[in-house]
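Visitor: Structural data only, the sequence is not supplied:
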């Protein structure tokens, strides 16, 4: 749950920034959001969640 919340926050900030610099139109944001909600209801949702968990575990193990 924590990973998905941080991913949502990060992606939300990215979308806000792209809207702010007028690189992304509001219609693009609505279309992307709708696609995300519909994707979450499919059988692909566990695969996407596993992929996000793997990436977050990998990034969590990196030491600088």
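Guide: That came through fine. The model shown is predicted, which means the values in this text are computed figures rather than measured ones.
Visitor: CA only for contacts and neighbour counts going forward, please
Guide: OK.
Visitor: can you map out the strands along the protein?
Guide: Using DSSP state E, no strands are found in the chain.
Visitor: what's the longest helix in it?
Guide: When the chain is parsed with DSSP state H, its longest helix is helix 2-20.
Visitor: what's in contact with that one?
Guide: Contact with helix 2-20 is made by 24-26, 29, 52-53, 56, as judged by Cα atoms under 8 Å, 6 or more residues apart in numbering.
Visitor: Pull out the buried positions in that helix.
Guide: By 16 or more other Cα atoms under 10 Å, the buried positions in helix 2-20 come out as residue 15.
Visitor: Can you get me the centre-to-centre distance for it and its chain?
Guide: 7 Å (Cα atoms, centre = their mean, to the nearest Å).
Visitor: again, but for stretch 37-57
Guide: 10 Å.
Visitor: One more to weigh against that first structure:
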């Protein structure tokens, strides 16, 4: 849970700064957010969460 919230905050900040620097249009940001929202309701959500957790757990061992 803590990792998920942290990643949501991180991706939210990245999205905010991309919008602010005009590197990303509001339409593209809306599409990306919608894709993420609908992706969570598919069967792909669990493997993606497992991959993110594995990467985060591996970082201290580098």
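Guide: Nice, I can see it. Because the structure is a prediction, the values reported are computed rather than measured.
Visitor: What would you report as the TM-score here?
Guide: TM-score of the superposed chains, computed with TM-score structural alignment, normalised by the length of structure 2, equals 0.92; 62 aligned residues with a Cα RMSD of 1.2 Å.
Visitor: Report the mean deviation for the longest helix of structure 1 after fitting onto structure 2.
Guide: Here the mean offset of helix 2-20 of structure 1 against structure 2 after fitting is 0.6 Å, by mean Cα distance after the TM-score superposition for structure 1.
Visitor: Out of the contacts of helix 2-20 of structure 1, list just those in helices.
Guide: 26, 29, 52-53, 56.
Visitor: got CSV for these, with distance to residue 45 of structure 1 too?
Guide: Formatted as CSV, those follow (distance: Cα to Cα, whole Å):
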residue, distance to residue 45 of structure 1
26, 25
29, 20
52, 11
53, 12
56, 16
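Visitor: What subset of those is buried?
Guide: Buried, going by 16+ other Cα under 10 Å: residue 29, out of those.
Visitor: Residue 1 of structure 1: which of the ones in helices among the contacts of helix 2-20 of structure 1 is nearest?
Guide: Within those, proximity to residue 1 of structure 1 (Cα to Cα) peaks at residue 53, which comes in at 9.9 Å.
Visitor: Just list the residues touching residue 29 of structure 2, thanks.
Guide: 15, 19.
Visitor: Kindly recompute the last result at 10 Å.
Guide: 15-16, 18-19, 35 (Cα atoms under 10 Å, 6 or more residues apart in numbering).
Visitor: Check residue 23 of structure 2 too.
Guide: With contacts defined as Cα under 10 Å, 6+ apart, the neighbours of residue 23 of structure 2 are 15, 17.
Visitor: Next, find the distance separating it from residue 17 of structure 2.
Guide: 9 Å (Cα to Cα, to the nearest Å).
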